[in-house]
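Chemist: model this:
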Amino acid sequence: MAREKSISEKAAGKLILAIQKEWDEEIGTIQADYSEDVLGMAHELLQARNAKGMKELLKNRTIDEFLGEFWVRRHPTIRIEIQCLERAIKQEYA
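Modeler: Now for the predicted structure:
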């Protein structure tokens, strides 16, 4: 029987998809390597599986700080997914 994904796990998955889209658009450019690194960090959040694990991984940093504030500013289309993940973590961790 498959286990139920946590709210934060689902939100992290959506964040990964948004970052993947940005990375796909950058393939062949100098920015693609940095976006690939950010994609890897988002996968780390997903692998944490729940809000408690994600908070431990973040170590009192915001998701923007964890992924890299400069990268996040350059990719405003992922803002909504970051906000959704932040809300999911707060909701689940409360």
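
Chemist: from here on, contacts and neighbour counts on C-alpha atoms
Modeler: Noted.

Chemist: burial measure for the closest residue to residue 75 other than its chain neighbours, as a count.
Modeler: Nearest residue to residue 75, sequence neighbours excluded (C-alpha to C-alpha, 6 or more residues apart in numbering): residue 22, at 7.4 Å. By other C-alpha atoms under 10 Å, the residues close to residue 22 number 18.

Chemist: could you also give me the structure for this next sequence, so I can compare it with the first?
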Amino acid sequence: MPRKRSELEKAAGKLISAIQREWSDEAGLDCSAESEEVMHRSHDLLQAAKGGSFDSAVLGGSSIAQFLGDRWVEQHPHVISAIKELQRHIQIGRLS
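Modeler: So this is what the prediction gives:
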């Protein structure tokens, strides 16, 4: 029986999906390498979310946008709602 993913993990997964869409749209372009690196960083966020709590050490005091790359996020506004959703679930976890 597969384990149930937490809301935090689901939010991290949605961020990965949003980033993958951006990366896919850029396939074959010079900028796709940067998007691929951002996608790898987003997987680090998913790993931090495993188990239903977020290890804030992965961010090192940065925001999610800073961790992914502020400039990249600004150039890819379609991911902002997923970032906000993940941030909301991180905050909920800290308050619990």
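
Chemist: quick one: map the residue nearest to residue 75 of the first structure onto the second structure.
Modeler: Matched to the second structure by TM-score structural alignment, residue 22 of the first structure sits across from residue 22.

Chemist: next, its match: secondary structure please.
Modeler: helix (DSSP: H, G, I helix; E, B strand; the rest coil).

Chemist: residue in the second structure paired with residue 72 of the first structure?
Modeler: Under the alignment (TM-score structural alignment), residue 72 of the first structure maps onto residue 73 of the second structure.

Chemist: before we move on, back to that, wait, isn't the match of residue 22 of the first structure in contact with residue 36?
Modeler: No. If you go by C-alpha atoms under 8 Å, residue 22 of the second structure and residue 36 don't touch, sitting 9.3 Å apart.

Chemist: gap between residue 8 of the first structure and residue 79 of the first structure?
Modeler: Residue 8 of the first structure sits 16 Å away from residue 79 of the first structure when distances are taken as C-alpha to C-alpha, to the nearest Å.
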